[in-house]
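Novice: build me a model:
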Amino acid sequence: MKNIINWIKKLPGWVFALLLFGTLYLTGLHTEVIGQVQRIILATGFIKPKVEEINENTTPGGSSAPTLVADYNFHLRSLTGEEASLESLRGKVIFMNFWATWCPPCIAEMPNIQSLYEKVHSDNIAFVMISLDQDPAKAQKFIKKRNFTFPVYTPNGPLPAAYETQVIPTTFVISPEGQIVARKDGMADYDNQEFREFMQKMTQPDKILSKVNMPKLLFSQEAKSYLAN
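Specialist: Below is the predicted model:
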């Protein structure tokens, strides 16, 4: 036994790291661990939503249709099997997030999205959390285990070109007028005062929205123009 202990002590550190990662991977816990680490990073407040600049005349498919126009012809299915559509939310501010249970950054940002949901969701602000898991039951188990209460769906048909993305999580904010005024590829901490204010002000067209205290690097030029109108 002593010889075995001495032999183990002589093993290089990378072997232990490899064994640890292998164990986490085989048990499926690696996603949780990485997600928790990234959640700690989010808690620092350094990663806030940074909207990608969108060219009004270029879609992901290369056509000439404006990318800033939301496509409401997006059919969904709830985790309990009910059919739904983005069309039913037309006229509302929509916070739409694409995620998956196997995505550590998605797991990292979900607690702050839940917190945002609890603070701002209303008859005028809708949350559409879209799981890209092949097995909806897995997503349902994940949501239930963490007591998340925001609405979760899966795509019930083709993904519209307006929402195509190469990474997840990806988040879109759609205005009541049907424009994609914000987009974030990758994780972010959305539960901050400036973002909450942005969401809530969009529901009040009679207010002077140009006076919203907009976070630096948060909104595209199109979003700033929208708020100024």
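Novice: going forward, measure contacts between C-alpha atoms and count neighbours the same way
Specialist: Noted.
Novice: could you find the closest non-adjacent residue to the residue nearest the centre of the chain?
Specialist: Of all residues in the chain, the one closest to the mean position by C-alpha atoms, centre = their mean is N97, 3.7 Å from it. Once flanking residues are discounted, N97 sits nearest to T171: 4.3 Å by C-alpha to C-alpha, 6 or more residues apart in numbering.
Novice: to check against the first, give me the structure of this:
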Amino acid sequence: MLKKMLILGTLLFSGLALASGELSGPAPDFTLKSRDGKNIRLSDLRGQVVMLNFWASWCGPCRQEMPILDDLYKRYGKAGFTLLGVNVEQDSSLGEKYLKDTPVNFPILWDPTSKVSQMYNVDAMPSTVMIDRDGNMRYLHRGYKPGYEKDYKKQIKELIRE
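Specialist: Okay, here's the model as predicted:
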């Protein structure tokens, strides 16, 4: 799985983007340990719009996107939006090292066994899933290229208004 992610991350970094689109169905529930040591359960966030962003420190597009995601979190957090950054690396110290240089305000969760990544069929880095207030998956973004944040903003606003 990690080898597959490395290859896809490299492809994405070289400028190739994978498809994005609409989703339907309930978001698989999970509990992961957060950066501050607390367990975070997705179903506890029901009632909020949730953006799940699967990332890794070795992923160039992830690094490019991280400050943009932090801006979205700060901008829409008081309107019923939250963002969970799910680090997929087996060694969380690599993610910690990256976050020391690029701090973010949104919760970072650790998925060292890729259990949650597999539940969401993550096959590209980064991968982003938008979840509505009822806990249903609505949008999927595979990869990141500059400009995707326009889609993120549009979708966040739409889901907050529902």
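Novice: counterpart of the residue nearest to the centre of structure 1 in structure 2?
Specialist: N97 of structure 1 maps onto N53 in structure 2 when the alignment is built from TM-score structural alignment.
Novice: just the helices in structure 2 please.
Specialist: For structure 2, helices defined by DSSP state H occupy the ranges 2-13, 60-76, 92-101, 115-119, 148-161.
Novice: of the ones you listed, which approaches F30 of structure 2 most closely?
Specialist: F30 of structure 2 lies closest to helix 115-119 among the helices of structure 2, at 6.9 Å (C-alpha to C-alpha).
Novice: so which bits of the closest one are buried?
Specialist: Buried residues in helix 115-119 of structure 2, counted by 16 or more other C-alpha atoms under 10 Å: V116, S117.
Novice: need the contact partners of it.
Specialist: Helix 115-119 of structure 2 has contacts (C-alpha atoms under 8 Å, 6 or more residues apart in numbering) with P28, F30, F54, V88, D111.
Novice: which of those lies closest to D132 of structure 2?
Specialist: P28 (12.8 Å).
Novice: skipping its backbone neighbours, what lies nearest the closest one in space?
Specialist: Excluding the flanking residues, the one nearest P28 of structure 2 by C-alpha to C-alpha, 6+ apart is M119, at 6.7 Å.
Novice: that neighbour and T31 of structure 2, how far apart?
Specialist: Distance from M119 of structure 2 to T31 of structure 2, counting by C-alpha to C-alpha, to the nearest Å: 12 Å.
Novice: what residues are up against the residue mapped onto G25 of structure 2 from structure 1?
Specialist: Counting by TM-score structural alignment, G25 of structure 2 corresponds to L68 in structure 1. Counting by C-alpha under 8 Å, 6+ apart, L68 of structure 1 touches I54, E56, A162, Q179, I180, V181.
Novice: so what's the last one closest to, chain neighbours aside?
Specialist: In other words, V181 of structure 1. In space, and not counting its chain neighbours, V181 of structure 1 is closest to A223: 4.8 Å by C-alpha to C-alpha, 6+ apart.
Novice: which positions in the helix or strand in which the one you found is found come out as buried?
Specialist: Taking DSSP states H and E as the criterion, A223 of structure 1 maps to helix 221-228. Neighbour-count burial for helix 221-228 of structure 1, counted by 16+ other C-alpha under 10 Å, picks out E222, A223, K224, Y226, L227.
Novice: state the distance from the residue nearest to the first one when sequence neighbours are not counted to I41 of structure 1.
Specialist: In this case it means E222 of structure 1. Leaving aside its sequence neighbours, E222 of structure 1 sits nearest to V181 (C-alpha to C-alpha, 6+ apart; 6.5 Å). Using C-alpha to C-alpha, V181 of structure 1 is found at 26 Å from I41 of structure 1.
Novice: of the contacts of helix 115-119 of structure 2, just say which sits nearest to Y148 of structure 2.
Specialist: Nearest to Y148 of structure 2 among the contacts of helix 115-119 of structure 2: F54, at 15.2 Å, using C-alpha to C-alpha.
Novice: the closest residue to the closest one other than its chain neighbours: neighbouring residues, count only.
Specialist: Distances taken as C-alpha to C-alpha, 6+ apart put V86 closest to F54 of structure 2, at 4.6 Å, once the chain neighbours are dropped. V86 of structure 2 sits with 26 neighbouring residues when counted by other C-alpha atoms under 10 Å.
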